[in-house]
Structures are given as structure tokens and as C-alpha cells.
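Colleague: Here is my input, please return the structure:
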Amino acid sequence: PLPPKKTGMLHPTTQVIREMNEFFRYYGYSVVEGPEIEHVEYNFRKLNLPEDHPATDLQDTLFVSQPDILLRTHTSSVEARLLAEYEPPIRAVVPGKVYRNETANKTNNSFFFQYQGVVVDKGITIQHLKSTLELFHKYLFGNDVVLRFRYKYYPEVSPGMGTDIRCTFCGGKGCEVCKFRGWLEVLGSGMIHYNTLKMCGIDPEVYTGFAFGMGLDRLVMAKYGITDIRKLYGGGIVYV
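Modeller: So this is what the prediction gives:
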């Protein structure tokens, strides 16, 4: 008899999630999940985002008819649940889908995947965070990957960092995908804010920690040379 024909393959996003889970499990992280329909307390309040913060505006967030219930805007909501429910040391990653009230284009969509990481213990510093991110990106993209760290404000962390990789499409020369900047923003991160730890019931005088949130779809695009985020979704079978 003839050998069976190959009929498909894993979606690129699934492949990358599995690679990332393998990496972080090796370094002692637990892989956890959380609800996509979330309470405002975990999505905003425990992450140091007050009621009048711009991110809570209807223009950015998809609320449902029930009061204070929304479609989570980031996987940081699971971080808030972990910090509120477990005692340190905490070391976990959270892959999952998030939702924003945005118009779809080549690099943004109204729903997409994020990959959250959180570490809380005694003596954690920003150098631990940077070393983790450098090691991870070399694992995913190879030793030639070039990273750039820059200061960026996020209310749930202080200090906060944006992390970019040299554009994998143009090698840093500038193209449509990187908006002619030569760099692709792939994640936000930082040291967990004093107030965030305190509101989640962790003593910030004893424990410190870091958190990062990766735009998983952008990592997939950079790894596989996909120029339009919309090709990752819909009914097409171009990557299957």
C-alpha cells in the first residue's frame, strides 16, 4: 500500500507556543491559563490602573452588558490572579488570547495572542529580567538576534521596558513591516510595581519581581516571515 499523504501541520502560533512553553518549563516555570471573560478588578485595578486610566476607556476595551465584566485586554489579568492567590516564590507563564477595540491592519487586530511571564521572589532584579529575555530570544531566533531595551511606561511595573528586535524582514534597513524603523517591538516588561504587589497581598518590602508580556503574533510573524497579521486568522489554510 502507498504511504499516507501528509494532510496538514500545526498552525504557526501553536508551534511557537509549544516552543516557548518548552523553554520556560526547562527553567522552572509553570504554564497556566485564565479566563478570557474577566472582571475589571483583575484586568485593571490590581495592576495599578485606576478608573480614569486611558486604557480603561470604551474606545480601547470591549465591555459586556454585565457591570465590570470585560474581554481581557492582556494576559496580565492572569498575573494579577496568580499574585493574589499564591504565595511567593512564583514563576509562571501564561499563553492566551486577548481582545482590543482596534481596527485590523497589517500589524494589529481586534484579538490576538499574548504570552505573559511573571516571577516573584526575594532578591529579583532587573538584570534577571534582561538576562531571561536575552536567553529566550536567542532560543527562538538564534544567536544572531539583536535586541534593544528602552524605557517605556506601563502602570503595573516600575521601571518599565519596551523590547525590540532588529527587523527580521529587512535586517534593520527599514521596511513596511517595521514601519521603516528597522526594529520590531515584541514585548513590554519591567519590575512589578510596589503598588501592584501590595494590592495583590504580597509584601513589597520583602519580595520583588518582574513581568513581561509578549505580542505572540508579532513573534510568529518575525520567526516565519509573515508580513500581515491577518493571515494568521480567518478561514484560509495557507499555513496548515
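Colleague: hey, let's count contacts and neighbours off CA atoms from now on
Modeller: Noted.
Colleague: Could you pull out the helices in this structure for me?
Modeller: All helices of the chain, identified by DSSP state H, fall at 12-26, 40-43, 76-85, 126-141, 194-199, 216-224.
Colleague: buried stuff in the fourth one?
Modeller: It stands for helix 126-141. Using 16 or more other CA atoms under 10 Å as the burial criterion, the residues of helix 126-141 that qualify are 126, 129-130, 133-134, 137, 140.
Colleague: Let me know the angle separating that helix from helix 12-26.
Modeller: 130 degrees (axes from the mean of the first three to the mean of the last three CA atoms, to 10 degrees).
Colleague: From the chain's centroid, how far away is helix 126-141?
Modeller: Between the centre of helix 126-141 and the centre of its chain there are 14 Å (CA atoms, centre = their mean, to the nearest Å).
Colleague: Now do the contacts for the nearest residue to residue 41 once chain neighbours are set aside.
Modeller: Using CA to CA, 6 or more residues apart in numbering and skipping the chain neighbours, the partner closest in space to residue 41 is residue 68 (8.0 Å). By CA atoms under 8 Å, 6 or more residues apart in numbering, residue 68 lies in contact with 39-41.
Colleague: returning to what we had before: closest one to residue 207 out of the buried residues of helix 126-141, please.
Modeller: residue 126 (13.4 Å; CA to CA).
Colleague: Quick one, which of the helices of the chain gets closest to residue 181.
Modeller: Set against residue 181 and scored by CA to CA, these come closest in helix 216-224, at 14.7 Å.
Colleague: still on that earlier bit, export the helices of the chain as a markdown table, with columns for distance to residue 152.
Modeller: Output for these, formatted as a markdown table (distance: least, CA to CA, whole Å):
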| stretch | distance to residue 152 |
| --- | --- |
| helix 12-26 | 24 |
| helix 40-43 | 20 |
| helix 76-85 | 17 |
| helix 126-141 | 14 |
| helix 194-199 | 17 |
| helix 216-224 | 18 |
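Colleague: Ok, which of those helices comes nearest residue 173?
Modeller: Using CA to CA, the nearest of those to residue 173 is helix 216-224, at 15.0 Å.
Colleague: Following up with a second sequence; could you model it the same way so I can compare the two?
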Amino acid sequence: TDYYNFTALNAPADHPSRSMQDTFYVVDRSGDEAAVRGESDVLLRTQTSGVQVHCMEDQELPIYVVAPGKVYRRDIADPSHLPQFTQIEGLVVDKGITFGDLKGTLDYFCKAVFGPERKTRFRAHYFPFTEPSAEVDVSCGVCHGEGCRMCKGTGWLEILGCGMVDPNVLQMSGIDPEVYSGFAFGVGVERVACLKYNVPDLRLLLQGDMRFLRQF
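Modeller: Below is the predicted model:
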């Protein structure tokens, strides 16, 4: 619903992602709970981040969760975007969790997937449900950081978004932010596959062409 996809994740009522141009609303329903710029509060989730709220509401603390799932966005399929893709959500809520724990976890993940020689970096970013927030890059495996077409000359490839769970999100889920803290991250599976195997176009993964798929 609109609540778990946006409101419970601290997204403002006028956030652009709530618009019908970005989100698939699936029920025509009016009333007090109607979604902004639409008459429905039922939608196809745009992110797996809603799993965070369900876990914090339903599970006992501490929480350590990895949750994969399909997500849907009103994007036109192109080399770097798909209207439907697989996302993996990670959530940790416990006493004494710090940004250092987040960095260590994701650095280990990136090196396990892409190789121990690959470097990682964290760039400041904004997400409504985490504060502070960051995007994580891994050094390009094609040019090894020198700059090429794959990494658009930067030497880095964007992998995922992450951050410390916003105290407002903890509070709305019934968790005392003065006692508990946590981190969360979301990673696109298809994107990681393309970056790991230097595939230039996400759409190639979905075409069922055995000449391409046999390499995996």
C-alpha cells in the first residue's frame, strides 16, 4: 500500500515518487486514504524497503534480515532501466549499530561478489528513510579505475543505496530510537549481474537468447 511503500518510510506527501508518472497504482479507490495525485492507495511496490517496516512491526528485536523481491517502476526499458526487476533489501536493527558496521558489511559484500581486488567508495546521498544516506560504488572491472565507456570515464560503477535507518522510521514502527539504531541497504540483482559480468544492457538478461545465456 501507499503507507508501507511511502508514508512509513518517511516519504513526504509531495515526494515525486508518489506520482502516477513514477508508480503503478492498481486500485481505483477514493477517500481519506487516497494516494497523492491518484485515487488509489494500493500499488505495485517501487522498492523492497517496505519490508523494513513489516519486519520492525512484526518481529522481535534484534532484527537481521535479507529479503529479495520483485519491484515495479514506470520506467521505459533501456540499457540501464527496467520496469520490473529484482531487489534485495537488507536491514539490521540492534543496540549500538553504527555507520561503521554498515560500511564493513557492504565492503565485505562487494569484495565477495566482485573480487577482493576491487575498491569501494561511499558517496553522500538522500533517501527519505535513512539518515545519513549513501550510494556505494565499486571500482570498474573493465578499466580497473582508469576510466572507460563501461564506467562513463569515472573509474567507478554505482552498486546500491544504503544508510542508517531514520529515527522517524524506527519510531513509526514502535521502536525507541534512543535505545536502538540500525542500517538498511537495497541492491538491484540484475544490475549487479550486469556489472559483475560486464554486460552492457540489462535487457539482454530477459530476452531468453541462449547464445547469450550459455555463458552463465
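Colleague: TM-score for this pair?
Modeller: TM-score for the superposed pair, counting by TM-score structural alignment, normalised by the length of structure 2: 0.89. Supporting figures: 202 aligned residues with a CA RMSD of 1.3 Å.
Colleague: Just name the closest of the buried residues of helix 126-141 of structure 1 to residue 13 of structure 1, please.
Modeller: residue 140 (13.0 Å).
Colleague: Quick one: residues contacting the residue nearest the centre of structure 2.
Modeller: Against the mean C-alpha coordinate of structure 2, by CA atoms, centre = their mean, the closest residue is residue 186 at 2.8 Å. Residue 186 of structure 2 makes contact with 48-49, 87-90, 160-162 under the criterion CA under 8 Å, 6+ apart.
Colleague: what do we get in structure 1 for it?
Modeller: Matched across to structure 1, residue 186 of structure 2 falls on residue 213, judged by TM-score structural alignment.
Colleague: what about residue 119 of structure 1, distance to residue 88 of structure 1?
Modeller: Noted for residue 119 of structure 1: a distance of 9 Å to residue 88 of structure 1, by CA to CA, to the nearest Å.
Colleague: Compare those two (neighbour count), which wins?
Modeller: A direct count of neighbours by other CA atoms under 10 Å for residue 119 of structure 1 and residue 88 places residue 119 higher, at 23 against 17.
Colleague: What does the more buried one correspond to in structure 2?
Modeller: In structure 2, residue 119 of structure 1 lands on residue 92 (TM-score structural alignment).
Colleague: Count the residues that sit near the residue lying closest to that match once chain neighbours are set aside.
Modeller: Computed as CA to CA, 6+ apart, the closest residue to residue 92 of structure 2 that is not its neighbour in sequence is residue 64, at 4.6 Å. As a burial measure, residue 64 of structure 2 scores 14 neighbours (other CA under 10 Å).
Colleague: just checking, what residue in structure 1 corresponds to residue 64 of structure 2?
Modeller: Residue 64 of structure 2 maps onto residue 91 in structure 1, by TM-score structural alignment.
Colleague: what's the spacing between the nearest residue to residue 180 of structure 2 once chain neighbours are set aside and residue 107 of structure 2?
Modeller: By the measure of CA to CA, 6+ apart, the closest residue to residue 180 of structure 2 outside its immediate chain neighbours is residue 95, 4.6 Å from it. As judged by CA to CA, residue 95 of structure 2 and residue 107 of structure 2 stand 21 Å apart.
Colleague: try residue 210 of structure 2
Modeller: 33 Å.
Colleague: now swap in residue 214 of structure 2 and tell me
Modeller: 30 Å.
Colleague: In space, what's closest to residue 25 of structure 1 - neighbours in sequence excluded?
Modeller: Spatial nearest neighbour of residue 25 of structure 1, excluding adjacent residues (CA to CA, 6+ apart): residue 31 at 7.4 Å.
Colleague: What residue in structure 2 is paired with that neighbour?
Modeller: Match for residue 31 of structure 1 (TM-score structural alignment): no aligned residue.
Colleague: Could you tell me which residues make contact with residue 31 of structure 1?
Modeller: Each residue near residue 31 of structure 1 by CA under 8 Å, 6+ apart is listed here: 21, 25, 92-95.
Colleague: go with 6 Å
Modeller: Counting by CA atoms under 6 Å, 6 or more residues apart in numbering, residue 31 of structure 1 touches 92-94.
Colleague: okay, these in JSON lines with distance to residue 204 of structure 1 and neighbour count next?
Modeller: Converted to JSON lines, these look like this (distance: CA to CA, whole Å; neighbours: other CA atoms under 10 Å):
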{"residue": "92", "distance to residue 204 of structure 1": "19", "neighbour count": "21"}
{"residue": "93", "distance to residue 204 of structure 1": "21", "neighbour count": "25"}
{"residue": "94", "distance to residue 204 of structure 1": "23", "neighbour count": "24"}
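Colleague: Return the subset of those lying in strands.
Modeller: 92-94 (DSSP state E).
Colleague: any chance you could map the strands in structure 1?
Modeller: 30-31, 37-39, 69-71, 90-99, 111-121, 147-151, 157-166, 183-192, 208-215.
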